[in-house]
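[1] here are the coordinates; sequence isn't available:
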């Protein structure tokens, strides 16, 4: 898949929906009864990129101050959702050592993962950074994870919601009605091709997480180092 074409198509379709008022408000962000949890493999950008992200979010907040903005602690790129978040999942149902064995087996041919953050795009419910892997390592790892987990007897829900192919990072979600959709799109267009920076992941984190990857609800179970 051509990631540029994917992000461009997403932006075009989503901006049209937002301007016509057909966007999606996430009603569960502040719902204390939301107990959707799962297991994710992820990487996190470096501090320089996070600072660049917060500068962009500062601009967005001037236009839409009441939306849900990701703090630095929660910003991530999903490598693979091993168990998609669902209501009531808990760690007592999870055998970490068996999962780590398969992840390590899948990492044998992967030396590093480098992501270049260039520009931003939209979904009908969120704003995302456009991540571009600099080589095929991320795809190789994802394919190995699919192959190895699906040939095992371990519970998993890989690709059950959608087949993950991109390297985006969600940084804002709509939690209230937008105050000025036109101005929001204008700000996003200003940053459509902005260079947020490039980073090489030093480790992959295996985490137990809620739907939004909030730090307060995340348990880091294992770090797998790439270098």
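    That came in fine, so what should we check first? Predicted model, so just to flag it, every value in this text is computed and none were measured.

[2] make it CA atoms for all contacts and neighbour counts henceforth
    OK.

[3] all helices for the chain, in order.
    3-19, 47-63, 96-106, 137-150, 181-190 (DSSP state H).

[4] reformat these as TSV; add distance to residue 27 and mean neighbour count.
    Listed next are the helices of the chain as TSV, based on distance: least, C-alpha to C-alpha, whole Å; neighbours: other C-alpha atoms under 10 Å:
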stretch	distance to residue 27	mean neighbour count
helix 3-19	17	16
helix 47-63	19	16
helix 96-106	32	15
helix 137-150	31	17
helix 181-190	19	16
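
[5] alright, now check it against this:
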């Protein structure tokens, strides 16, 4: 099922390349003016295998030679979204919720899971971004997401998870398109070269509940709760 999601993305990217019909993100031209905020549970990739980040950085550098003016997620901000609890909306503020209620919900869900391992293999893309394909090695990620969903519903907390689609994939976004693509065919060819590339595996055991903007910029992100799981 997860591979089919990445394949659908790839098909839309190929069509965008053929038609030069990409979806550019206007907010990236001036992120400071973007007032969309939300609540997420995530894990940063920097806690895992450094060689995976080195491989991702190398791929980013290769894309930069073709498309230097796009938005490249900094390595220390690369993450796996466990669940978008409240999707980013304009002018959402922490004062709109009871932080402690969400922190307790998060900690309760964290107690019920084990270490998450994700295999990063291959590149996919859409008309607006490039991602590294992630594949959970065990069912811990699904269990964590289900526990968070269940706790949010039981507690009656404000949430918008799964409002756009049910989150089942484990990808990490690494590049977003903010200006017209310079050479779509070269970009497509490079991504095709990495379509099944083995970036390596990461074991995730540290997680955070955060207040964030759309791009998970560390300058904006505020940690509301954090915790680790046992092996």
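    Done, it's in. Since we're looking at a predicted model, the values are computed, not measured.

[6] any chance you could compute the TM-score here?
    Aligned and superposed, the two chains score 0.95 in TM-score terms (TM-score structural alignment, normalised by the length of the first structure); 226 aligned residues with a C-alpha RMSD of 1.3 Å.

[7] one step back: could I get the helices of the first structure as JSON lines with distance to residue 86 of the first structure?
    Formatted as JSON lines, these follow (distance: least, C-alpha to C-alpha, whole Å):
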{"stretch": "helix 3-19", "distance to residue 86 of the first structure": "26"}
{"stretch": "helix 47-63", "distance to residue 86 of the first structure": "29"}
{"stretch": "helix 96-106", "distance to residue 86 of the first structure": "18"}
{"stretch": "helix 137-150", "distance to residue 86 of the first structure": "19"}
{"stretch": "helix 181-190", "distance to residue 86 of the first structure": "31"}
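
[8] compare those and give me the one nearest residue 38 of the first structure.
    helix 96-106 (12.8 Å; C-alpha to C-alpha).

[9] which secondary structure elements does that closest one contact?
    helix 137-150, strand 219-225 (3 or more C-alpha pairs under 8 Å, 6 or more residues apart in numbering; DSSP states H and E).

[10] so what touches the last one?
    The set of residues external to strand 219-225 of the first structure that reach it, using C-alpha atoms under 8 Å, 6 or more residues apart in numbering, is 96, 100, 104, 202, 203, 204, 205, 206, 207, 208, 209.

[11] looking at those residues, which are in strands?
    Residues of the contacts of strand 219-225 of the first structure located in strands (DSSP state E): 203, 204, 205, 206, 207, 208, 209.

[12] can you pick the most crowded of these?
    In terms of neighbour count, residue 206 stands highest of those at 25 neighbours, by other C-alpha atoms under 10 Å.

[13] with distance to residue 177 of the first structure added, can I get the ones in strands among the contacts of strand 219-225 of the first structure in a markdown table?
    Below are those laid out as a markdown table (distance: C-alpha to C-alpha, whole Å):
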| residue | distance to residue 177 of the first structure |
| --- | --- |
| 203 | 38 |
| 204 | 36 |
| 205 | 34 |
| 206 | 34 |
| 207 | 32 |
| 208 | 30 |
| 209 | 27 |
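
[14] hang on, residue 77 of the first structure packs against residue 169?
    Yes. Contact status for residue 77 of the first structure versus residue 169: in contact at 5.2 Å, counting by C-alpha atoms under 8 Å.

[15] thinking again about what came up before, format the helices and strands packed on helix 96-106 of the first structure as a markdown table; extra columns: distance to residue 44 of the first structure.
    Formatted as a markdown table, these follow (distance: least, C-alpha to C-alpha, whole Å):
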| stretch | distance to residue 44 of the first structure |
| --- | --- |
| helix 137-150 | 14 |
| strand 219-225 | 12 |
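
[16] so which of those gets nearest residue 195 of the first structure?
    Once these are compared by C-alpha to C-alpha, helix 137-150 is nearest, at 20.6 Å.

[17] how far apart are the longest strand anywhere in the second structure and its match in the first structure?
    If you go by DSSP E, the second structure has its longest strand at strand 79-90. On superposition with the first structure, the mean distance recorded for strand 79-90 of the second structure (mean C-alpha distance after the TM-score superposition for the first structure) is 0.6 Å.

[18] so how far is residue 172 of the second structure from residue 36 of the second structure?
    For residue 36 of the second structure, the distance to residue 172 of the second structure equals 20 Å [C-alpha to C-alpha, to the nearest Å].
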